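**Q** Structure for the following, please:
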Amino acid sequence: MQRYLFKVGPIDLAGPLLPGIVDFFEEGAAAGKGVLELIGNDVAAFCDDLVKDTPTYADAVQESISGRPGTDER
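**A** This next block holds a predicted model:
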């Protein structure tokens, strides 16, 4: 998850997302659940769902490449 979120993840990971992830895992651990029980076998899909409504580094790169208005044209 860390590699995925740091490479592709949200621009503002330290915002409400990170504390929410920590709370999610703490609650799962308190209930005696393992990580894969909480997120499933597809870690990337879980991470995609976490960041689906937030701007990501991948979005920023794509916008800069496409030359959309509001970005530097190269």
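**Q** only C-alpha atoms for contact and neighbour calcs from this point on.
**A** Fine.
**Q** quick one: buried residues of stretch 21-28?
**A** residue 25 (16 or more other Cα atoms under 10 Å).
**Q** Please state the offset of that stretch from the chain centre?
**A** How far stretch 21-28 lies from its chain's middle: 15 Å, per Cα atoms, centre = their mean, to the nearest Å.
**Q** which residues are contacting that stretch?
**A** Identification of contacts with stretch 21-28 by Cα atoms under 8 Å, 6 or more residues apart in numbering yields 34, 35, 38.
**Q** Please generate a structure for the following sequence too, so the two can be compared:
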Amino acid sequence: MSIQDIIEGKKEWRAHMARVKGLPQEYQIVYKEIQKYLYKVGPVELTEGTGLLSGIVDLFEEGAAMRKDVLEVTGSDVAAFCDDLIKDSKTYADIYQESANEDVYKAIKKSSDK
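**A** From the prediction side, this is the model:
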């Protein structure tokens, strides 16, 4: 990754966060909780640009323009909303599980080769 890529990424992130700050307060609160949730359990692709997060902001901007309550947009279970968004994406938990399984299989194979 070049310095230019880093600078461009920061510009994109600042523009994205400016959009978030333009949302009504309740939408900002829910967005920040979604962001925290996705950073903890979310997809590997989340750190690559702002695609998924921008899509959420798009959805929130539409909901706010229609004067909907934020929970009308996400549903009352925000974690379930997030899980549904990433259901087909590879997560860090998936990578960790695969790694742990590979380590176990390698250890078993190694001990049986003796």
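**Q** tm score of chain vs chain?
**A** Once superposed, chain against chain, the TM-score is 0.80 (TM-score structural alignment, normalised by the length of the first structure); 70 aligned residues with a Cα RMSD of 1.9 Å.
**Q** residues touching residue 34 of the first structure, list them.
**A** residue 28.
**Q** still on that earlier bit, so can I have TSV of the contacts of stretch 21-28 of the first structure showing secondary structure and distance to residue 50 of the first structure?
**A** Shown next, in TSV, are these (DSSP: H, G, I helix; E, B strand; the rest coil; distance: Cα to Cα, whole Å):
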residue	secondary structure	distance to residue 50 of the first structure
34	coil	18
35	helix	15
38	helix	13
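**Q** Which stretch of the second structure lines up against the longest helix seen in the first structure?
**A** Counting residues, the longest helix found in the first structure (DSSP state H) is helix 17-30. Following TM-score structural alignment, the aligned partner range for helix 17-30 of the first structure in the second structure is 52-65.
**Q** Average offset of the matching stretch relative to the first structure?
**A** Taken against the first structure, stretch 52-65 of the second structure registers an average deviation of 0.9 Å after superposition, with mean Cα distance after the TM-score superposition for the first structure.
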